[in-house]
Structures are given as C-alpha cells and as structure tokens.
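S.K.: just coords:
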C-alpha cells in the first residue's frame, strides 16, 4: 500500500467509503426491478413508462460517466465525490414522494447523474492509494461490494416490499448514500486527485450527445420499433455527434479522451470485457425477477431468494480470482469465466424447460461463478493501463462503456424478447390492432403477463406459450454471445502487459 497523505486507518476508511458508493450502483438496478410490478398496481403507467424507471437511470448514469471522470481529474476526487453523493441522496429520497410514474422517471434520471459522479470519483480515488497485490485486493473488494448489492439486494428489497411498502426501497438506498457521504467527508483528504487544466467542454457536450442519443434511440425500440422516425433520427444524430467528437478530440490540447488509448489491443480488450457483463449478467438481474414474479407466480421475497443463487458468488469469486492472478493472467481468467457463463446459460435454459424451481439453482450459481472471475479484475485492469494522471480519464472510459452497455443490453434483449413474442403470437390483424399487439408483447417481456392478457382477451394461453419459447431462444442466443466473447477476449488480452497483471 502507498501512503499519499493519510494514515492507514484513513485509507481503510476511504476504501470502505468507495465500497459503499459501489454498493449503491447494483441497488439502483435490483431495487426498481423488484418493485416495478408493485408500482404498476399503485400508480399505473404504460409499459414504456414502467420500463423507463430502469432506463432513465441507465441513460443519465452512462451519459455522465465520462464527464464525471474528467471533472474528477480536474477538481479532485473528494469534491466530486461529495457533490455526487449529496445529489444522489436528495433525488433518491424524493422518488417515493412522486405522484406518478412519469415523475419517478424524471427523478431516476437526475439520480443517475449523482451516481455517475460519485462512482467515478470513488474509483479514481483508490488507484493512487494501492499498488501491486494490494491494488488487486482493493478492487476485488470493490467488485465484492457490487456482488453484495446484486446478491442480497433483490432479497432485501423483496423483504422491504412485503414488510413495509415499495417506497422503503428508495429510502433504504438513500440512507446508505448518506452514510457513504459522511465517511467520504471524514476519510478523504481535500487535496487528493486534483490536476491543472479545464474540462474539454466541446468534447464533453458532443460525446454526451452521441452517447445519450444512441442509448435513447436503443431504449425506444421496444416501444416504437426499429423503423420509427424518432428512433432512426436519434441513432443518426448520435453518429453525427460521434464524428464531431472524434474531430474535436484530435485537435484540442487537453482532450477528454486520449484516442491513442484505442491503439492498444489490451485497452480495447478491457473495454470489451467491461461490456460483457451487461449482456450476460445484468440483463438477467433485470429480467429474471419479472419472470419469477409475473410468469412463475413467485412473491417478491421468493424471487429475491432465487436471485441470490445468481449473484452470491460475487461475494467470494473476485477474491479467488485476485489470488489466481499469481499464476494466470487476468485476461485468461476472464476468458475462462465467460466460457463458464456460456455453460451456465445453456444449463439455465434446460432448467426452465424442465419446469424451473430447484432445477435453476445450479445453472444460476455457475453463471455467477463465471462472471465473478473477471468481475473483481476489471476495475484494476482499467486503471492500470494508463499513467496515474490519466486515471480519471481511464475510469471514465471504462465505466461509460460498462454502464452504457447495460442500457443497450437491456434495450436489445427487451426488444428481442418482445419481437419474438409478437412473432410467435400470430395474431389476426383484423381482430386486434398492431398497437395492442405491441403493447401486449412489451408487457409480457417485462413479465407482466396479466396486463398483457388484458390487451389481447382470449389469448392468455398463447401469450404464456409465446413467452416461454421466446425466453428460451434469448437464453440460447446469449450462450453463443458468451462463447464468442470469451474467444475474442483471449486474443485481445493474451499479451502479458502490465494491465493484465493486476496482482
């Protein structure tokens, strides 16, 4: 461990502060995923409005992450960390007071801005405090904090919903944020992390527009379809903004992103690895509770208990992976992990075909073990590839890719599932309108089979059958994706560079 300007006790307290901040990120996914059906009953809202409870947070969090990393380099970790957590807490505790789903969507977007700033500062604050194996252990603990939220978040929030009300989910998350805010104020030195320079505003604006428009366009697809004018306009505008961003970054003296990073295969591999859990793990965290509650008839608490099988390995496996880097590179471990995920997804599909229940326990566990191998290594790999004065930038790039991939993955899998359901229904266009069929398919994709059936009276059995078959097809597609990604990562991360030797 390296001493910067604080005692060992303060460094440990700062690490605890970072872990609490990291814990908030999965809680912002697992909590809303558990209470979507309850919010629907109490406040109503269309399928699109309910899906934006998840999407709004993802959109703002991913769009703000890159800017947050640059602001951290300029103004210092402590200042951005405190501002981000304070902002996050204010809007989190205000969410339960909102009178409609629309206003919850707005506050979830504002909540994501604070979460991005806080997490970018938390990650970059750890890099100068630790080195070598100590850094690997620190970032493994950070990964374990994610695992804690993913493992016990659904169970904890399911208990809150059944014991209290859905509003308690957001109050509990806000309370954790307030504790983290106090710990950061106590443990983090005021002068840590600042550097000279100013934010590349043209680059920041063009990049945020490119990412925001792309994510927004993808998130609209489940409710509007690929051919919708607004969807196509958003995606086209994102391409234009991205080209403008690249031109700006090539000319400015202090770019927000050093484009030369992407010439390094290892750096590109790390970014690909950052995106992999979105499609192979986070998607399951979002869609499985809906299936368990809305399709399989589980209660919120029972669904949360099932999710523990998926996410509990993240409490242990990241530490094991950090130890294994003494003999294997992080790239090799990551590839092996994704191959295990592929096997677990195939096994999960077999479990659902055989009736679910206990047949899902081992497949979920295998997926969790597989994703746990790279989970605790990715953050250390991201900050080790660049010089210490560019850690904020590297953190911003890595987390922007990771969180933006979450939004894109959820949108892609949602539209794929809804499209497959719609195609398998084969509804007579003379009986039901296209809008009714799309709304029913979107409802079913969220796991809300009861409301989906209200759109298509008399087709309850067909909806259930279409969902079951479409869900299996999605799982098989993810099996192929996991196997291909494992092979690509093995090729990109096979060079024994410093970025791959995090221990």
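M.R.: Great, that's in hand. Just so we're clear, the structure is a prediction, and the values are computed from it rather than from any experiment.
S.K.: When you work out contacts or count neighbours from here on, use the C-alpha atoms and nothing else.
M.R.: Noted.
S.K.: Okay, residue 126 and residue 383: tell me how far apart.
M.R.: Computed with C-alpha to C-alpha, to the nearest Å, the distance linking residue 126 and residue 383 is 10 Å.
S.K.: actually residue 199, not the one I typed
M.R.: Taking C-alpha to C-alpha, one finds residue 199 at 20 Å from residue 383.
S.K.: for residue 158, same thing?
M.R.: Between residue 158 and residue 383 the distance, using C-alpha to C-alpha, works out to 35 Å.
S.K.: And residue 14, by the same measure?
M.R.: For residue 14, the distance to residue 383 under the criterion C-alpha to C-alpha works out to 17 Å.
S.K.: what kind of secondary structure is the residue lying farthest from the centre of the chain in?
M.R.: The centre of the chain is farthest from one residue, residue 430, which by C-alpha atoms, centre = their mean lies 41.0 Å away. Secondary structure assignment for residue 430 (DSSP: H, G, I helix; E, B strand; the rest coil): coil.
S.K.: Measure how buried residue 163 is and give me the count.
M.R.: Other residues near residue 163 number 11, with proximity taken as other C-alpha atoms under 10 Å.
S.K.: I meant to write residue 491 there.
M.R.: Neighbour count for residue 491, taken as other C-alpha under 10 Å: 16.
S.K.: before we move on, what about residue 409?
M.R.: If you count neighbours by other C-alpha under 10 Å, residue 409 ends up with 24.
S.K.: And residue 358, by the same measure?
M.R.: 10.
S.K.: and what of the one 5 residues further on?
M.R.: By other C-alpha under 10 Å, the residues close to residue 363 number 24.
S.K.: Please apply the same query to residue 202.
M.R.: There are 16 residues near residue 202, going by other C-alpha under 10 Å.
S.K.: Equivalent analysis for residue 187, please.
M.R.: Residue neighbour count, defined by other C-alpha under 10 Å, stands at 20 for residue 187.
S.K.: same deal with the one 4 residues further on?
M.R.: Counted with other C-alpha under 10 Å, residues neighbouring residue 191 total 13.
S.K.: For it, list the residues it contacts.
M.R.: By C-alpha atoms under 8 Å, 6 or more residues apart in numbering, the residues touching residue 191 are 76, 78.
S.K.: Give me the secondary structure label for it.
M.R.: When states are read from three-state DSSP, the local structure at residue 191 comes out as coil.
S.K.: Please report how far it lies from residue 383.
M.R.: As judged by C-alpha to C-alpha, residue 191 and residue 383 stand 20 Å apart.
S.K.: Equivalent analysis for residue 336, please.
M.R.: For residue 336, the distance to residue 383 (C-alpha to C-alpha) stands at 22 Å.
S.K.: Look at these two and report which has more neighbours.
M.R.: The neighbour comparison of residue 336 against residue 383 (other C-alpha under 10 Å) goes to residue 383, with 25 against 21.
S.K.: Next up, a structure to set beside the first:
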C-alpha cells in the first residue's frame, strides 16, 4: 500500500473525530456563554434559550436529509460544503448585533453541522468492518465525550480571558482544520444514488420533525394548551402522515420504511434516543440546579459536571473491547441499569450532601451511559447494507439529535408540572402558579419569585422535590429500556422445516 494511502486513512478518521467534536462544543460552549450574551446584548431568558434551541431544531431536522444527500452528491462534497457553511455561520455569530441574529445564525450553523457529520459517518462505513469498525466508532464516541466533559471548562476559561465571541472563533478554527483534513485525506467519490433526491419526502420530513421539535421546545415556556404548541404538534402529525404516503409511492425514497420492520434496526434507534433522556437532560439541567438551588459557584458546578461526562472518554473504548466476549445487547442493558442506579442514587443525595457525595452517582451515570454510547454508532452501520450507510447514518443521527430537543422539552414540561402541583397545594388559587412554575423550570428563579410575590423558600423547596421526582422517573425509564433493548437485539431463531 502506498505511504500516502496509509496516511490518508488515519487523517480521515481524525477529520471525522474533529467533526464529531464540534457537536458537543456547539451545545456546551454557547450554554456557558449565555449569561455573558444576556448581559452584553440584553436578551430575555426566553430569547437566550433559543440560542440553544435553534441549533437543536435545525441539526435534528436536517440530519436525515443530509445523510441522503451524501448518497446522491458524494460524501466528500457534502462533508466540505457542510463544514464551510458551519464555519461561515460560526464566524458570523461572533459579530452578531443581537440575540435574535445569533439564534438565526445558530439555525444555519446546525444545518452545516448536520451535513458535515452525516457525511463523516457515512464515509467511514466502507473503510472498516467488524471489530475494526467497532473500535473506530468507539473512538468517535470518546471524542464526543471529550467535548462534553471539557467543553464547559474550555468555554469558561475563554470567557475569563476574553469576551464571548472567543468561544465561536475557537469553534470556527476547529471547523477550518477539519476542512483541511477532509481536503487532503478524503478521496473524491462519485454520486452513488441514481436520480435526484426525494425532495417531497425531504421537505415533508424535515418540516414535520422541525414542527414537532418546535412544539416541544415551546411547551415548557407557554404550556401544552397554548395555541402555538397545539398547532405545531398537529401540523407535525399531518406532515408525518404525508411523508409516509410519499415514501411508499416513491421509486427511490429518502427513507426505506421497511427498515423499521427489523427489530435490530429499531433497537439502534432506541439506543440513539436513550442518552438524550438519561444524560443530555442532566448535562443541561443540573448546572442550573447546582447554581440556582444548591447555591454552588459556577466553578464547583463545572467540576461536578466533569464527573458526569468524563467516563465517556474511556468507557466507549472499553465497551468496544468487551464486545469481543460479551453480546452487545447484554452490554447495553448493563449500562442502562447502571445509569438507572446512578439516577436513583442522585435523587437520594441531591441537596443533602457536598460535592463528594454527588460525584459518586454522577460518575455511575456517566459509566452506565458510556457502555451503549461506545457501541451504537457501529451498530447503526452494521444493521444495514453498506450502500445504504448514508440513509442509516441519517436516521440514526436524526433520532439521536432530535431526541435531545424532545427530551429537554419533555423534562422541562414535567419539571414545571411537578413544581406547579407542589405550589398549588400551598398557595392561593389566584396566584399565577403555572406561570411561576414554568419560569422556575427554565432556571429563572428570580422572575418566578416575583410572580408569586415572594415565596422564594417555598419555590425552592417545590423545585427540589420536583427535581427528585424527575430523576426517579428517568431511572424507571432506564430500567424499562434495559429490558427492551436485549429483546430487540435478539437474533431470530431459524425455524426447522420437515423434509
């Protein structure tokens, strides 16, 4: 093999890892920068939330379309175009004059990130097989964990040394390095799809998923009975039905619906969604809880979050190694049960112990979610034929990323409902209890207290009790998933037929 070919393969893996690293950095960095953004650009709490939500909305909605585009246009072309769009949008964010402009540019940034990551994943599919593919995918999972574990600290350090645009400049530089690596290591590939992209299917699916995510994101702020929420969800259902009808009649559909008849394919999608509910919800909600309710400093909260995310640096690689001797279904179930135990443990010690008491359950949750995390990327590619890798990657990452928005919205709505139920038992009916509970669930304790005319101690107590109930509910969900995943992954026994 020529030395250039031997060098291009590790460079291509490095480019994929760098592309994957951009995803958690685009979650954690802007989240850390929100207070600085609010102070400098004077954005409201609801507007600042859309700095995070706009990226989730576009990234999740565009992922499957991006996966199909790699099959039609070629992986290298889509990868480079996606990174270019990502870098341009990220640099523009650093110069944005308002929070509203940042939200719009974050939407564009998500489109570029979706295209780049879908192309990166599908480009690795034909290069590795069997155990080698599992190892490479575990490295990708570890890279993702690196961004989650140390992204907040890196963003905080940059804020200490410079203004908030430094975070986006640094992210754009990483994207530019990724473009260079793709340019020198990924060979030009012809379009593999025959014919054009399924535009009716692409538009109906992206619009349906976008409206569903939008409705879920609006619910914690406005309530489930608000007209915008109901209209978004109803329109989403109609568009999903239209998408199904379009795909059944199209000669070359964007999504082969027959894939969902395969239990192993469904199992991968279940695994893709599980970290959103059992891990991402904690990554986003716990810092606000630690700082606003437990009165920790931002530095102490950041250190605790390392205990939750740091296991993703090692455990995915360990999972890939163990998969040689232990069935993937058993490993995934074991990880989900560990996460359930950690969630139940955290519900018991939250608010009653110091940082040392909290580090134990957070570490256990991180170890638990790290086991399926290290396996599911490789499984997403192994359950379909290589020629449909782009489609499978798009579906898998669509489920994984869109589940983040749905999980955050559902957790926020459930937390608001539990807070409101606790307050309603102790406050007069004429007070705006539901509005205050919604503000508290979004982390705006100060405004929630003003709505109630004081009552801060009662509000904090209700928040604390509701958060514990939320953690216990997530623990039960993890147990249910631990029972479901091995069943879906179980291979069907061959039926014996008489001669």
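M.R.: Now that the structure is in, tell me what you want to look at. Source: prediction; values computed, not measured.
S.K.: where's the alignment partner in the second structure of residue 482 of the first structure relative to residue 320 of the second structure, distance?
M.R.: In the second structure, the position corresponding to residue 482 of the first structure is occupied by residue 478, as judged by TM-score structural alignment. Taken as C-alpha to C-alpha, the spacing of residue 478 of the second structure relative to residue 320 of the second structure amounts to 21 Å.
S.K.: With residue 146 of the second structure instead?
M.R.: Distance from residue 146 of the second structure to residue 320 of the second structure, by C-alpha to C-alpha: 17 Å.
S.K.: Tell me which of those two has more neighbours.
M.R.: Using other C-alpha under 10 Å, the more surrounded residue of residue 146 of the second structure and residue 320 is residue 320, with 28 against 21.
S.K.: So what does that one match up with in the first structure?
M.R.: Residue correspondence to the first structure (TM-score structural alignment): residue 320 of the second structure is matched to residue 322.
S.K.: OK, contacts around the aligned residue in the first structure for residue 22 of the second structure?
M.R.: Alignment of residue 22 of the second structure against the first structure is given by TM-score structural alignment, with residue 24 as its counterpart. For residue 24 of the first structure, the residues meeting the contact criterion (C-alpha under 8 Å, 6+ apart) are 115, 149, 173, 176, 177.
S.K.: what do you get if the cut-off is 7 Å, keeping everything else the same?
M.R.: With contact set as C-alpha atoms under 7 Å, 6 or more residues apart in numbering, residue 24 of the first structure has these partners: residue 173.
S.K.: The helix or strand hosting it vs the second structure, average offset?
M.R.: Secondary structure assignment for residue 24 of the first structure, by DSSP states H and E: helix 8-43. In this overlay with the second structure, the average offset of helix 8-43 of the first structure from its partner residues is 1.3 Å by mean C-alpha distance after the TM-score superposition for the first structure.
S.K.: helices or strands up against the next helix or strand after that helix?
M.R.: Counting by DSSP H and E, the element after helix 8-43 of the first structure in chain order, helix or strand, is helix 47-75. Using 3 or more C-alpha pairs under 7 Å, 6 or more residues apart in numbering; DSSP states H and E as the contact test, the elements touching helix 47-75 of the first structure are helix 101-126, helix 201-224, helix 391-425.
S.K.: Would you tell me which one of those helices is buried the most?
M.R.: Using mean count of other C-alpha atoms under 10 Å, the stretch among those with the greatest mean number of neighbours is helix 101-126 (a mean of 26).
S.K.: With the second structure overlaid, how far apart is that helix on average?
M.R.: Following the fit onto the second structure, the mean deviation recorded for helix 101-126 of the first structure is 0.8 Å by mean C-alpha distance after the TM-score superposition for the first structure.
S.K.: next one: that helix to chain centre, how far?
M.R.: Relative to the chain's own centre, helix 101-126 of the first structure is displaced by 12 Å; criterion: C-alpha atoms, centre = their mean, to the nearest Å.
S.K.: With stretch 216-223 of the first structure instead?
M.R.: Its chain's C-alpha centre lies 17 Å from the corresponding centre of stretch 216-223 of the first structure when counted by C-alpha atoms, centre = their mean.
S.K.: likewise stretch 375-390 of the second structure?
M.R.: The chain centroid and the centroid of stretch 375-390 of the second structure are separated by 19 Å, computed with C-alpha atoms, centre = their mean.
S.K.: residues in the first structure aligned with that stretch?
M.R.: The alignment of stretch 375-390 of the second structure onto the first structure (TM-score structural alignment) covers residues 377-392.
S.K.: quick one: buried residues of the matching stretch?
M.R.: Residues of stretch 377-392 of the first structure classed as buried under the neighbour-count rule (16 or more other C-alpha atoms under 10 Å) are 377-386, 390-392.
S.K.: Can you find the partner of residue 346 of the second structure in the first structure?
M.R.: Taking TM-score structural alignment as the alignment basis, one finds that residue 346 of the second structure is matched in the first structure by residue 348.
S.K.: cool, and residue 236 of the second structure?
M.R.: Checking with TM-score structural alignment, residue 236 of the second structure has residue 238 as its match.
S.K.: what does the strand or helix carrying that match contact?
M.R.: With the criterion set as DSSP H and E, the secondary-structure element containing residue 238 of the first structure is helix 229-251. The contact list for helix 229-251 of the first structure (C-alpha under 7 Å, 6+ apart) reads 203, 206-207, 209-211, 213-214, 217, 220-221, 255, 257.
S.K.: Show me which positions of it end up buried.
M.R.: By neighbour count, with 16+ other C-alpha under 10 Å as the criterion, the buried positions of helix 229-251 of the first structure are 230-232, 234-239, 241-242, 244-246, 248-249.
S.K.: which part of the second structure lines up with the following helix or strand past it?
M.R.: For helix 229-251 of the first structure, the succeeding helix or strand toward the C-terminus, using DSSP H and E, is helix 265-277. Using TM-score structural alignment, helix 265-277 of the first structure corresponds to residues 263-275 of the second structure.
S.K.: For the matching stretch, give me the average deviation versus the first structure.
M.R.: Stretch 263-275 of the second structure: mean distance to aligned residues in the first structure after superposition is 0.6 Å, counting by mean C-alpha distance after the TM-score superposition for the first structure.
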